[in-house]
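In: What shape does this take:
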Amino acid sequence: MKITIIGTGYVGLVTGACLAEIGHDVFCLDVDPRKIDILNNGGVPIHEPGLQEVIARTRSAHRIRFSTDIAAGVAHGDVQFIAVGTPPDEDGSADLQYVLEAARNIGRTMDGFKVIVDKSTVPVGTAQRVRAAVEEELAKRGLAGSDEHGFSVVSNPEFLKEGAAVDDFMRPDRIVLGSDEDEAGLRARELMKRLYAPFNRNHERTLYMDVRSAEFTKYAANAMLATRISFMNEMANLADRVGADIEAVRRGIGSDPRIGYHFLYAGAGYGGSCFPKDVQALIRTASESGHNLRILEAVEEVNDRQKDVLVRKITAHLGEDLGERTFAVWGLAFKPNTDDMREAPSRRLIAELLRRGAKVRAYDPVAIDEARRVFAIDLHDEAEQLARLTFTKTQNDTLNGADALVVVTEWKAFKSPDFVHLKSVLKLPLIFDGRNLYEPEAMAELGIDYHSIGRPYAQPSQPPVDPSGHA
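Out: Okay, here's the model as predicted:
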């Protein structure tokens, strides 16, 4: 089948590459010439494991192309995937300007029946707005109601985890398709069924429903996962106070099949492009409908507060004034296997350390370039603070001259460091672990002063001496 993907971000690029991988003829469209130039020169504008290899294979097989030519993109695909960004607006609602502009572009140039697929994460009712935008453009062309220029809008939300998006797409646990029950909708459903047929050969993974339910499903899924994370962070904060071990608690409750282990890890808060934005958007949707989502309002509040948990632990141990301190920070991206810095807990942590006068030496395996960009924006009015932020080439380089290590992202490279070397280089054998990567008792035996989240503190075998003279 001929497919057009509008938007070459995480969702669009992964969707286009994977559909080309299973044999479809894919046209990837983007209005950003920089992205298209990168792709046409063999690069990939995002970090996603396995994606570059899939694109290389499908390009050599002539099953994928990249262009800024809107008319050519609309003409190419019988199925038009809208996979553009839906950033949060000032009031927390999803900004649909790019989705609706993509819909208008389709209406301006389409010729023949089109299935228009909302792949972007969009609030309930967006398909109706997309339909209206297309119809408006067709009316301008004098083609409103034309059978020859018929179309149907389908909701097909994505369920991709950054860092594992290719595998998630190629081995989906479910495919959600929302369509209308009219003639055009049934025709669209048959085309989408053909499109996804390779994924349903062993067993049926597709869930068919109405459009609004499909739109709602995506938000509900992300809201549930965000709720689990904030719940465990609340429990971890209480565990700190009562002396319980949140890791033991996690195993205890996760063994219940009604609960399970997924998304039950305590940490420094969630970030990224989905959970913060989608929770806010769902809260806003409820508000516009005259309803309050008390649980999700609490989830958002807990997560916002949790992003300061490491700073609270640091200042409780070293004092509010960090002007003579240097911190090594391991991990900048909001999660491993991505360079995504959107809503990353590291941004709040580093900003607070710098505001309190500290110097920061930071490292991430893939997110350094993106981190330079976002901190230049975050601190554009704080040149003196920005000057105290250094990005290093290796994780060990961060330790040079540092008083303490702060772990923010659970990259595999950080899970088994050389603790003997780490202890010898740090001014203080002091670790603040925002992802509970290490065992408190093992750290204590090594003489490392180790502070995690929701786990009992173990006194180091050799109490550290602060060379600065601070208590």
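In: alpha carbons only for contacts and neighbour counts from here, please
Out: OK.
In: Reduced to three states, what does Q80 come out as?
Out: Of the three states, Q80 takes strand according to DSSP: H, G, I helix; E, B strand; the rest coil.
In: Now for it: which residues touch it?
Out: Contact analysis of Q80 by Cα atoms under 8 Å, 6 or more residues apart in numbering lists I3, T4, I5, I6, V74, K114, V115, I116, V117.
In: can you check E324 too?
Out: G357, A358.
In: can you tell me how far the most centrally placed residue in the chain sits from R294?
Out: Centroid-nearest residue in the chain: G272, 3.3 Å away (criterion: Cα atoms, centre = their mean). Shown here: G272 relative to R294, a distance of 22 Å by Cα to Cα, to the nearest Å.
In: that older thread, of the contacts of Q80, just say which sits nearest to R108.
Out: Taking Cα to Cα as the measure, R108 lies nearest V74 of these, at 9.3 Å.
In: for that closest one, helix, strand, or coil?
Out: With three-state DSSP as the criterion, V74 reads helix.
In: how about it, what does it touch?
Out: V74 neighbours (Cα under 8 Å, 6+ apart): T4, Q80, N105, I106, T109, M110.
In: can you give me how far stretch 252-260 is from the chain middle?
Out: 25 Å (Cα atoms, centre = their mean, to the nearest Å).
In: picking up where we left off before, of the contacts of Q80, which belong to strands?
Out: I3, T4, I5, I6, K114, V115, I116, V117 (DSSP state E).
In: check contacts around the third one.
Out: Looking back up the chat, that one is I5. G12, L13, T15, G16, V26, F27, C28, L29, Q80, F81, I82, A83.
In: all strands in the chain, in order from the N-terminus.
Out: 2-6, 25-29, 64-67, 79-82, 114-118, 151-155, 175-178, 206-209, 326-330, 359-363, 389-391, 404-407, 430-433, 449-451.
In: would TSV of those strands with distance to N40 be doable?
Out: Formatted as TSV, the strands of the chain follow (distance: least, Cα to Cα, whole Å):
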stretch	distance to N40
strand 2-6	15
strand 25-29	11
strand 64-67	7
strand 79-82	20
strand 114-118	25
strand 151-155	29
strand 175-178	30
strand 206-209	33
strand 326-330	33
strand 359-363	30
strand 389-391	30
strand 404-407	37
strand 430-433	41
strand 449-451	47
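In: Can you pick out the most distant pair from the contacts of V74?
Out: T4 and T109 (13.6 Å).
In: quick one: which of these two has more around it?
Out: Neighbours per residue, other Cα atoms under 10 Å: of T4 and T109, the larger number sits with T4, 27 against 17.
In: And this one, please, so the two structures can be compared:
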Amino acid sequence: MKNITVVGVGYVGLVSAACFADLGNCVTALDINEERIANLRKGILPIFEPGLGEIVERTMRAKRLFFTTSYEEAVKDAEFVFIAVGTPEGVDGEADLQYVRMAAESIAKAMTQPLVIVNKSTVPVGTGDWVADIVRESQPSPVSFSVVSCPEFLREGSAITDFFNPDRTVLGSTDMDAAERVAQLHLPLRAPIMVTDLRTAEMIKYASNAFLATRISFINEISNICEALGADVKEVARGMGYDKRIGHHFLEAGVGYGGSCFPKDVKALAHMAQVHGRHPQLLQAVMDINAFQRHHVLTKVETLLDGLEGRTVALLGLAFKQNTDDMRDAPAITIAEQLHAQGAVVRGYDPVAMDVAKRIMPYLDMCDDPYVLAREADALIVMTPWNEFKHLDMKAVKEAMRTPIMIDARNLYEPAEMRDLGFTYRGIGRGYDGSSYAG
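Out: Down below sits the predicted model:
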């Protein structure tokens, strides 16, 4: 059993702390937000993530997971300190490292014995060296330490599965002994462990997210060409995916990517490239296509309604993806804002994200269920592909609407089935229906 401290109890930090505790380690999770820590001690989580609540409760009961706001308390017996604080987007697209700096300074002031400091936050290339300098400069008296980069690859909605079944663990350090010690923490996960230098490890995270975002923007570009030519992008993606060099993952056309990672990480990587005199044309195209997809969905509904003033538009799903309440850069925010700005009455329903969404979009009329959402609506836009939406009584949804117009921005439904029910249906790149292009 190792003594581990995790700084930050946001998405990555809380999942990492709970899962390391579930592996049998003694973990102290620290955050300077007193209300959040007080709630966690009562078992109230700040995020929705399937399975996380059960692990937090189990490991707290077993006295392997503790919560504190005190660096002195958290660091005094620690062998490893993971920095898992937020790195929000800065003014020019760069990652804002103010919370990383605060964490590094506070760790330095509290440490009294040698530590391995592990960067878990997604940070720009070179941050590991920068953190080492901050710790060295902030120590009241010299105490030995090492810095290891260990980027996270957790998907919201399946983070527990991802933690315990990773594709790989990436570690970067100039101290191979420290990297080996962090590797030992991950051995129970029985996944490949790659050890490299600090900057390469940091770059692997950005390159991975940028590539996945590129796949999403690529298939969305193809979907728009499919709409022009009468092909079905879902079938195109399926045919592409059988090629082992391509695969099926992240080839789902829709309203584009959102969330806390892809938008800011692609921007941050492009910013790093530009600062160093490179020209990230592909990354810029990825971002442009993603922004266009939201505009594309708005154009579809505006065209079908022949204007938005006074119309009631219902958003089915609000979170940026299913199985999370995360609204960070959710496409629904952009869509709702533009609908509202053009005079539409905007309603919303989401299984778990409505409380978060209401704080961001106070003008949104929240509904108790999808059938209330549909009542007297002029159009319905499918924004989040929750599994439960696949099993709705779509005949009842259609009958509740004033005009049964559906914009399926996630290609959740089959066009022919929806048209047979009486919907005026538009998906994303869904081909030709015999009389008109169906995109």
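In: all helices in the stretch 301-450 of structure 1, in order from the N-terminus.
Out: 309-318, 345-355, 368-378, 383-387, 419-425, 440-445 (DSSP state H, counting those that start in this stretch).
In: ok, A248 of structure 1 - how many residues close by?
Out: When counting by other Cα under 10 Å, one arrives at 11 neighbours for A248 of structure 1.
In: Tell me where the stretch 101-250 of structure 1 has helices.
Out: Under DSSP H, counting those that start in this stretch, the stretch 101-250 of structure 1 gives helices at 126-140, 165-170, 183-195, 211-242, 246-254.
In: Turn these into a markdown table, columns for distance to T58 of structure 1.
Out: Formatted as a markdown table, the helices of the stretch 101-250 of structure 1 follow (distance: least, Cα to Cα, whole Å):
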| stretch | distance to T58 of structure 1 |
| --- | --- |
| helix 126-140 | 30 |
| helix 165-170 | 14 |
| helix 183-195 | 17 |
| helix 211-242 | 29 |
| helix 246-254 | 41 |
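In: Among these, which comes closest to L322 of structure 1?
Out: The nearest among these, by Cα to Cα, is helix 211-242 at 23.5 Å.
In: With structure 2 overlaid, report how far that closest one is off on average.
Out: When structure 2 is superposed, helix 211-242 of structure 1 averages 0.5 Å from its matched positions, counting by mean Cα distance after the TM-score superposition for structure 1.
In: buried ones in that helix?
Out: 211-219, 222-223, 226-237, 239-240 (16 or more other Cα atoms under 10 Å).
In: Repeat that for stretch 273-293 of structure 2.
Out: L283, V286, M287, I289, N290, A291, F292, Q293.
In: what range in structure 1 does it sit on?
Out: Aligned by TM-score structural alignment, stretch 273-293 of structure 2 falls on residues 286-306 of structure 1.
In: what's the spacing between that stretch and its chain's center?
Out: 19 Å.
In: And stretch 430-437 of structure 2, by the same measure?
Out: Per Cα atoms, centre = their mean, the centroid offset for stretch 430-437 of structure 2 relative to its chain is 34 Å.
In: do the same with stretch 123-137 of structure 2
Out: Worked out by Cα atoms, centre = their mean, stretch 123-137 of structure 2 lies 25 Å from the chain centre.
In: again with stretch 150-170 of structure 1
Out: Taking mean C-alpha positions (Cα atoms, centre = their mean), stretch 150-170 of structure 1 and its chain are 14 Å apart.
In: which residue numbers in structure 2 go with that stretch?
Out: Taking TM-score structural alignment, stretch 150-170 of structure 1 hits residues 144-164 over in structure 2.
In: what comes up buried for the matching stretch?
Out: Buried-residue list, stretch 144-164 of structure 2, by 16+ other Cα under 10 Å: 145-154, 156-160, 163-164.
In: do the same with stretch 350-366 of structure 2
Out: D350, P351, V352, A353, M354, V356, A357, L364, M366.
In: what's next to that stretch, contact-wise?
Out: 48, 316-319, 324-327, 333, 336-337, 340, 345-349, 373.
In: same deal with stretch 264-283 of structure 2?
Out: 88-89, 92-95, 124, 206, 209-210, 213-214, 284, 287.
In: and which of the residues you listed is nearest to M394 of structure 2?
Out: Among the contacts of stretch 264-283 of structure 2, and counting by Cα to Cα, the member closest to M394 of structure 2 is A213, at 31.7 Å.
In: What's the match for that closest one in structure 1?
Out: Match for A213 of structure 2 (TM-score structural alignment): A226.
In: Not counting its neighbours along the chain, what's nearest that match?
Out: F275 (6.1 Å; Cα to Cα, 6 or more residues apart in numbering).
In: hang on, isn't the one you found packed against R228?
Out: No. Contact criterion Cα atoms under 8 Å: F275 of structure 1 and R228 do not qualify, at 11.5 Å.
In: Which residue in structure 1 aligns with G431 of structure 2?
Out: Using TM-score structural alignment, G431 of structure 2 pairs with P456 in structure 1.
In: Ignore what I typed, I meant L198 of structure 2.
Out: Aligned by TM-score structural alignment, L198 of structure 2 pairs with V211 of structure 1.
In: Isn't its match up against Q128?
Out: No. With contact defined as Cα under 8 Å, V211 of structure 1 does not reach Q128; the gap is 9.1 Å.
In: coming back round to it: and of the contacts of I5 of structure 1, the nearest to R205 of structure 1?
Out: T15 (16.8 Å).
In: That closest one touches D168, doesn't it?
Out: No. Assessed by Cα under 8 Å, T15 of structure 1 is found out of contact with D168, at 10.5 Å.
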